[in-house]
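*Asks:* Sequence and predicted structure, then a few things I'm wondering about:
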Amino acid sequence: MLDSNNDLARLDDPRPSPPPGWSDEDAGKAARYFAETEVVIWTPGRSRGRPLTFQPLPDFAPVLDDRDELDSALGLAVEALAPRANVDGASAKARKGKAILRQALGYFARSGGGDFAAFLGLLAALPLEVSQIDRADQIAAELGQLLTAATINDPLFAGRGVPANPEQLLSPSMGKRARVLYVMDEAQALVPATPKTEALASTLTLASQARKYGLGLVFATQTPRGLHNHIAGNATTQFIGRINSPTQIEVVKGLARARGGHADRVGRLETGQFYAASDGIPEVLIRARQCLSHHPADPLTEQEIIERASG
């Protein structure tokens, strides 16, 4: 889960007392949840707690023999690096720099790859055969300098800490089993309608291909107007809870109509009520059970998050 508001770090906290309407069935589900669930908190951008960094280059080795998969991996790597190298614009200079960046990445991948430091070394001394673009070696060296500056200015970018490796992040501890569901809270910050973000290209690719690999995705937002339209377009199932903003209400009603629903009462829904719709399932008004874990109104402080992650 991506928890930008520190709301979800309490998923391991039992309720101090049963809430109103809490049944014996709820109590049993809560007991099973806490017995079988493992909550691990990572602290990206912090040296304390459980540091996490994002390495900008994937492992190209597994896709070298598949042209389509390699092109996809190179495309995502270029989109991740281009803003940092200042070549994501529409000017002639930016287009030329982006082309050299892609050619350098392709050469790097086919030459055995390596870590980001190795790629920076390649940019610093780009072989002449990599690109036919005039002064490609000089432009590549400048790209390398800009990317090096990015590692200094942003501690998350190729910095210290455990790399965000899905195998490590998603592998359960001994005696546990993993059922992978990727949840993005405040999703409009990662995949907004505008402007373009560094996470946009990779997240849209994930949204379009996750089903093929059996990965479940949840995009949660209170401002659906700000969410990229490809997210709603690729969503198999949608839940619509209470919204107060007239502008946002019109947006969710439009989403509901696209699936044959109406969401007429979206501004008057009660706690726990949602409009639900899915492929082959028309809109229905449901009442969700209360959360099994304890989530008071005030989120955890940064220090409390770090202490939990350290534990």
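*Replies:* Structure received.
*Asks:* When you work out contacts or count neighbours from here on, use the C-alpha atoms and nothing else.
*Replies:* Will do.
*Asks:* who are the neighbours in contact with E307?
*Replies:* Contact partners of E307, counting by Cα atoms under 8 Å, 6 or more residues apart in numbering, are G49.
*Asks:* So which bits of the helix or strand containing it are buried?
*Replies:* Per DSSP states H and E, E307 falls inside helix 302-310. Within helix 302-310, the residues that qualify as buried by neighbour count (16 or more other Cα atoms under 10 Å) are 305-306, 308-309.
*Asks:* who's in contact with the nearest residue to T247 once chain neighbours are set aside?
*Replies:* The shortest distance from T247 to any residue other than its chain neighbours is 7.9 Å, reached at R225 (Cα to Cα, 6 or more residues apart in numbering). Listed by Cα under 8 Å, 6+ apart, the contact set of R225 reads 193, 247-248, 251.
*Asks:* which residues in the stretch 201-311 of the chain form strands?
*Replies:* Along the stretch 201-311 of the chain, counting by DSSP state E, counting those that start in this stretch, strands occupy 216-219, 237-240, 273-278, 281-287.
*Asks:* would you turn these into CSV with mean neighbour count and distance to S72?
*Replies:* Converted to CSV, those look like this (neighbours: other Cα atoms under 10 Å; distance: least, Cα to Cα, whole Å):
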stretch, mean neighbour count, distance to S72
strand 216-219, 17, 20
strand 237-240, 18, 27
strand 273-278, 20, 29
strand 281-287, 15, 33
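*Asks:* Turn those into CSV, including distance to A210.
*Replies:* Formatted as CSV, the strands of the stretch 201-311 of the chain follow (distance: least, Cα to Cα, whole Å):
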stretch, distance to A210
strand 216-219, 7
strand 237-240, 14
strand 273-278, 17
strand 281-287, 21
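*Asks:* So for H262, which of these sits nearest?
*Replies:* Closest approach to H262 among the strands of the stretch 201-311 of the chain (Cα to Cα): strand 281-287, 7.9 Å.
*Asks:* Next one for the comparison:
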Amino acid sequence: MDRSWPNWPSGRWRAGPAGYGPRCGRPGWYQPHPLAVPIRLDLVWERERCVVEIDGDDHRQAAKFAADRARDVRLVEECALRGVSAIVIDPNNDLARLGDPWPEEPPGWEAGDRERAREYLENTDVVVWTPGRAGGRPLAFQPLVGLPSPEQRQSFVSQLQMELFVWFKRHPAQDRPLGALPVTDEAQTFAPATGTAASTRSTVLLASQARKYGLGLVFATQAPKGLHNHIPGNAATQFFGLLNAPIQITAAKEMAKQKGGDVPDISRLGAGQFSVASEESAFTKTRVPMCLTWHPKSPLTTEEVIGKSRR
């Protein structure tokens, strides 16, 4: 995600060690004020006033559901504020409220978020698609309420991914670092660790080659054990949130070990807390702000999603 501001926000900025070349960014930190928790930044270009943040794995534990989901939502919102479109593959209707304002200001907002939420809601077009549902908006992307079987969803996602890949090969994002942001929730259902789904090949292809054409990717899963190993293997940045199931904790720790790090407290993370690692750094704990739009714990029903698609 490209974070380019006309002016840097107030606060303390600190870049990491040099040595990545004159055209490359480097890890750094931003602290909004002296009492705030420092925010780890994957890459900082101080002269160009640009920061890059890429999110990764997701989870949905009941007690932390709304706060944890805010991370992926905020990523899409921040991209939209910078003119980068997102295609969200949402099998469980968790992200269909990307156009809904908060009924009241949430406690997790930071300075300036009220204005950013207003700007997002006034200037962003959010369209809900319902493939296979004639009563809604039947022809494309988000969420997949009209495709009841896993095989239908996987086939649709495969076609969508290949169309995206072909289009961006012909029209790479040459003048900006990020051309678009496809977000795949429940990624383990489209690229499983065992067996082969209709979308496995296309998902692995995107994960391994899309970045060279300026296509950002987010794969979210609450079951890292069930995800094809080529997905985390090609992820520039990985986020781990709270996990409770022993088998998933073991899988997450193994994935962290492959990046030369560890996530010892993954079962004790609080709301909005994550362990994050990039290509140039090991895992460290960070905190993300609340999303700009309203996403309560319960996802929308199929009927509610169809209603939104008619707007």
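*Replies:* On my side now, so go ahead. Quick caveat: nothing in here was measured; it's all calculated off a predicted structure.
*Asks:* about what we covered before: return the mean post-superposition distance for the helix holding E307 of the first structure against the second structure.
*Replies:* Its aligned residues in the second structure lie a mean 1.1 Å from helix 302-310 of the first structure after superposition (mean Cα distance after the TM-score superposition for the first structure).
*Asks:* Just the buried residues out of the contacts of R225 of the first structure, in PyMOL syntax.
*Replies:* Buried members of the contacts of R225 of the first structure, defined by 16+ other Cα under 10 Å, are picked up in PyMOL with:
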select buried, resi 193+248+251
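*Asks:* right, so of the strands of the stretch 201-311 of the first structure, which gets closest to A35 of the first structure?
*Replies:* Going through the strands of the stretch 201-311 of the first structure one by one, with Cα to Cα as the measure, strand 216-219 comes closest at 22.8 Å.
*Asks:* Show me how far that closest one is from its chain's centre.
*Replies:* A distance of 10 Å separates the C-alpha centroid of strand 216-219 of the first structure from that of its chain, computed with Cα atoms, centre = their mean, to the nearest Å.
*Asks:* after superposition, how close is that strand to the second structure?
*Replies:* Its aligned residues in the second structure lie a mean 0.4 Å from strand 216-219 of the first structure after superposition (mean Cα distance after the TM-score superposition for the first structure).
*Asks:* which strands and helices sit next to that strand?
*Replies:* With contacts defined as 3 or more Cα pairs under 8 Å, 6 or more residues apart in numbering; DSSP states H and E, the packing partners of strand 216-219 of the first structure are strand 181-184.
*Asks:* could you pull out the helices for the stretch 151-300 of the first structure?
*Replies:* Taking DSSP state H, counting those that start in this stretch as the criterion, the stretch 151-300 of the first structure carries its helices at 166-170, 200-209, 229-234, 246-258.
*Asks:* Output those as TSV; include the columns distance to Q138 of the first structure.
*Replies:* What follows is the helices of the stretch 151-300 of the first structure, written out as TSV (distance: least, Cα to Cα, whole Å):
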stretch	distance to Q138 of the first structure
helix 166-170	36
helix 200-209	28
helix 229-234	38
helix 246-258	48
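*Asks:* and of those helices, who's closest to G121 of the first structure?
*Replies:* helix 200-209 (25.1 Å).
*Asks:* By how much does that closest one deviate from the second structure on average?
*Replies:* Mean deviation of helix 200-209 of the first structure relative to the second structure after superposition (mean Cα distance after the TM-score superposition for the first structure): 1.0 Å.
*Asks:* what comes up buried for that helix?
*Replies:* For helix 200-209 of the first structure, burial by neighbour count (16+ other Cα under 10 Å) applies to 200-204, 207.
*Asks:* cool, and stretch 107-124 of the first structure?
*Replies:* 107-109, 113, 116, 119-120, 122-124.
*Asks:* What about those residues, which are in helices?
*Replies:* Within these, residues falling in helices by DSSP state H are 107-109, 116, 119-120, 122-124.
*Asks:* which one of those residues is nearest G260 of the first structure?
*Replies:* Relative to G260 of the first structure, and with distances defined as Cα to Cα, the nearest of those is A109, at 46.8 Å.
*Asks:* what about that closest one, distance to F119 of the first structure?
*Replies:* With distances defined as Cα to Cα, to the nearest Å, the gap from A109 of the first structure to F119 of the first structure amounts to 9 Å.
*Asks:* Hmm, P224 and A187 of the first structure touching each other?
*Replies:* No. The pair A187 of the first structure / P224 is not scored as a contact, 9.1 Å apart, by Cα atoms under 8 Å.
*Asks:* rewinding a little: let me know the closest of the contacts of R225 of the first structure to H294 of the first structure.
*Replies:* When these are compared for distance to H294 of the first structure, the smallest value, 28.3 Å, is given by Q248; criterion: Cα to Cα.
*Asks:* I figured the closest one was touching T223, is that so?
*Replies:* Yes. Judged on Cα under 8 Å, Q248 of the first structure makes contact with T223 at a distance of 6.3 Å.
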